[in-house]
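Asks: This is a predicted model, with the sequence first.
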Amino acid sequence: MRFALSAEQNDFSAALDDYLSTADCDAAARAWADDDLGPGMKLWHGLSALGLLDLLDSGGSLVDLVVAFERLGYHAVPGPWVETAAVLPALAIGSGGRLASVVLPPHVPYGLDADVSDLRLLLVDDGVHEFEPGERLKSVDRARRLFRPEPGARIGDGVPLAFEHGALATAAQLLGAGEWLLATSVAYAKQRKQYGREIGSYQAIKHLLADTVTALELARPLLYAAALTASARDVSAAKVAAGQAASLAARTGLQVHGAIGYTAEHGLGLRLTKVRALVGVWGTPAFHRGRVLA
């Protein structure tokens, strides 16, 4: 049996990549962090036209979802995509093009973009509740606009798969962000010269980049296995591996780029903070390791 993406899935990934590569997602993420939602909403409508919002509701699989969220992570697309495109279908709620904010304590304690979301859902033991956005909080990733939830009326029953969908989509975003960090670091290592040589020709840099490639490629099969089974163990293994690989890619990117990696203008900074935030959301590494051990 051959385990590989289908031609249709590769085409879908390429279509998303083509669109996002020309959309200046970094500028949209910075604007989103400053409450200028226009560029981000333009991305939202463009990706909706490509079928991303209704992917699972229109017969797509979790593998298709992972393909899409890798691209979202690669391009640092802002907005509550996990909540809308991954979690809502598990709750049998269609988005209808609306933004959704989902809170699932203790793993997701705050509502992402709750102030501009049309659907605000709080998932607790006794079911699904509405909530209103309360105090605004800060995230290490400025593009993650977080709000403390104020619980409202109960509107339905909870669905266990909602958490697995959210964790899986977040793991895919982490893998995508790690891929961008690696690709950008490799390109920079081929251009930047020190002592008359490209820094990528030095053995120490080669080892850093090779370790990052290995970590990302080892995380990938775990991610797609989790998309096939949707089991708690496999989703947790994928979340841990993708988080570790993306964190390594972030550290490597910062070492390779040096001081330029600290500048706000460079896309590296957007991914560094995004990886830092996503590693802990939809389940911390300690929680997911515990599920695998159990």
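Replies: Sure thing, it's come through. Numbers count the residues shown, from 1 in each chain.
Asks: contacts, neighbours, all on C-alpha from now
Replies: Noted.
Asks: Now do the residue nearest to S185 when sequence neighbours are not counted against I199, distance only.
Replies: Among residues not flanking S185 along the chain, G253 sits closest, at 5.4 Å (CA to CA, 6 or more residues apart in numbering). According to CA to CA, to the nearest Å, G253 stands 13 Å off from I199.
Asks: Look up how far L216 lies from the residue nearest to S185.
Replies: 14 Å.
Asks: which of those two has more neighbours?
Replies: More crowded of G253 and L216, by other CA atoms under 10 Å: G253, with 29 against 24.
Asks: Just the element for Y188, please.
Replies: helix 161-191 (DSSP states H and E).
Asks: chain center to that helix: distance?
Replies: Its chain's C-alpha centre and that of helix 161-191 lie 7 Å apart, by CA atoms, centre = their mean, to the nearest Å.
Asks: what packs against that helix?
Replies: helix 62-74, helix 88-90, strand 197-198, helix 203-229, helix 232-257, helix 267-280 (3 or more CA pairs under 8 Å, 6 or more residues apart in numbering; DSSP states H and E).
Asks: One more to weigh against that first structure:
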Amino acid sequence: MRFQLTDEQHALRAAVRDVVGRSSTAGSSWLVAPRGGAADGYSPAPLVDRGLWSALGELGVFSLRLPEAEGGAGLGLPEAVLVFEELGWALVPGPLVATHLAAGVVPGAATGEAVVAAADGSLVEWLDEADVVRPGAEGAVAMRSVDPLTPLHRVPAPARIDPVAVLLTAAEQLGTAGRVCGLAVQHARTREQFGQPIGAFQAVKHMCAQSLVRVEVARAAVYAAAVTGDAVDIAAARLLADEAAVRGARDCLQVHGGMGFTWESEVHLHLKRAWVRARRGGGGTESEELLAADLAGRAG
């Protein structure tokens, strides 16, 4: 299976990075949102960046897989995965997956005019900020989120888990894994101790190398699942992407040392977001059970 991207796919990914980058440099960056808020460092009320949401809608992020006859781009899961990888890389907050899945069903979702919240397993993200809440979120109770940029509610009756939501979550995790790997390498090259870059020390070298390996393995699995659309492939991709994001962010934090925990650094925010995403859709347990059942079936 070849994963060579086409010129159109490269252009799509670059367009998303450009839109997200311009939003960050225009002074509305979500990376500074939690800083200088409450005494514990958390903003009292995280908000969806509506300007960015509209820009993503105009770019076609939410309507990407809608048929052209319905105003969409008529693209498929491979392109959606590339887009959500970029959104994960940039740590964009908001119910991105829920709004994408609502395109063509909820008015305004495809164009970014509406922010849509939906139950994914037992959790609902951004419930209070949503313009539309999909069925399944009834009786949701607010809970404290480890990620200051992702307000959470818990629902009493877990909702059905959409395999596409699982795959797009894996793509976001892949983006985070790639970002923290790059941050770790960059810091290891520039931070000096004992008269040399810390990247010269074997322990740091190994952390960075292992992080890169996890990223590339997860990328192959996520891209393959996007092509096949198979539920088992998606489950495997989800587990590998979760591991790459969480372990990569933890190692990146180790490379940065104490400064990685400060509000001036984005590293700890990537780790917290990876933890939250890892709980979506039943967490890794659902994917593990699906893989186990498939392996048992093959053995039987």
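Replies: Yep, it's here. Values in this document were obtained by computation on a predicted structure and should not be read as measured data.
Asks: Tell me who's in contact with the residue nearest to S185 of structure 1.
Replies: Contact analysis of G253 of structure 1 by CA atoms under 8 Å, 6 or more residues apart in numbering lists L181, L182, T184, S185, G261, L268.
Asks: let's see 10 Å
Replies: By CA atoms under 10 Å, 6 or more residues apart in numbering, the residues touching G253 of structure 1 are 178, 180-186, 188-189, 208-209, 212, 247, 261, 268-269, 271-272.
Asks: Next, name the residue at the spatial heart of structure 2.
Replies: For structure 2, the residue sitting closest to the mean C-alpha position, by CA atoms, centre = their mean, is E172 at 2.6 Å.
Asks: Next one: V83 of structure 2 from V92 of structure 2, what distance?
Replies: Distance from V83 of structure 2 to V92 of structure 2, by CA to CA: 12 Å.
Asks: Can you tell me the closest non-neighbouring residue to the equivalent of V116 of structure 2 over in structure 1?
Replies: With the correspondence set by TM-score structural alignment, V116 of structure 2 lines up against A100 in structure 1. Nearest residue to A100 of structure 1 in three dimensions, chain neighbours excluded: L119, at 4.6 Å (CA to CA, 6+ apart).
Asks: So what's the residue count around the aligned residue in structure 2 for that neighbour?
Replies: Superposed on structure 2 with TM-score structural alignment, L119 of structure 1 falls opposite V132. V132 of structure 2 is flanked by 19 other residues according to other CA under 10 Å.
Asks: repeat for the one 3 residues further on
Replies: Other residues within reach of P135 of structure 2 by the criterion other CA under 10 Å amount to 10.
Asks: Can you say which helix or strand has it in it?
Replies: Counting by DSSP H and E, P135 of structure 2 is part of no helix or strand.
Asks: doesn't V106 make contact with it?
Replies: No: proximity of P135 of structure 2 to V106 does not meet the contact threshold set by CA atoms under 10 Å, at 11.6 Å.
Asks: that older thread, ok, V83 and V92 of structure 2, which is more surrounded?
Replies: Shown here are V83 of structure 2 and V92; by other CA under 10 Å, V83 has more neighbours (26 against 22).
Asks: need the contact list for V155 of structure 2.
Replies: V155 of structure 2 touches 119-124, 136-142, counting by CA under 10 Å, 6+ apart.
Asks: T6 of structure 2 too?
Replies: L12 are the contacts of T6 of structure 2 under CA under 10 Å, 6+ apart.
Asks: Repeat that for L239 of structure 2.
Replies: L239 of structure 2 touches A170, Q173, A218, A221, V222, A278, G283, G284, T285, E286, S287, E288, counting by CA under 10 Å, 6+ apart.
Asks: What lines up with it in structure 1?
Replies: Under the alignment (TM-score structural alignment), L239 of structure 2 pairs with V240 in structure 1.
Asks: how near is that match to D234 of structure 1?
Replies: Here the criterion is CA to CA. By it, V240 of structure 1 lies 10 Å from D234 of structure 1.
Asks: list residues touching both of those two?
Replies: Common contacts of V240 of structure 1 and D234 (CA under 10 Å, 6+ apart): L222, L223, H288, V292.
Asks: top of those residues by neighbour count?
Replies: With neighbours taken as other CA under 10 Å, the top of the shared contacts of V240 and D234 of structure 1 is L223, carrying 27 neighbours.
Asks: V77 of structure 1 belongs to a helix?
Replies: No: assessed with DSSP: H, G, I helix; E, B strand; the rest coil, V77 of structure 1 is coil; it does not lie in a helix.
Asks: Hmm, it is touching G46, no?
Replies: No: V77 of structure 1 is beyond contact range of G46, at 11.8 Å (criterion: CA under 10 Å).
Asks: Need the overlap of contacts for the two.
Replies: Shared contacts of V77 of structure 1 and G46, defined by CA under 10 Å, 6+ apart, are found at L20, A23, G40.
Asks: Take those residues and keep only those in helices.
Replies: Judged by DSSP state H, helices contain the following of those: L20, G40.
Asks: Produce a ChimeraX select command limited to the buried residues of the shared contacts of V77 and G46 of structure 1.
Replies: In ChimeraX syntax, the buried subset of the shared contacts of V77 and G46 of structure 1 is picked out as below (16 or more other CA atoms under 10 Å):
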select :20,23,40
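Asks: Just put the shared contacts of V77 and G46 of structure 1 in TSV and tack on distance to S61 of structure 1.
Replies: Converted to TSV, these look like this (distance: CA to CA, whole Å):
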residue	distance to S61 of structure 1
L20	22
A23	26
G40	26
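Asks: Of the shared contacts of V77 and G46 of structure 1, which is the nearest to G59 of structure 1?
Replies: Nearest to G59 of structure 1 among these, counting by CA to CA, is L20 at 23.4 Å.
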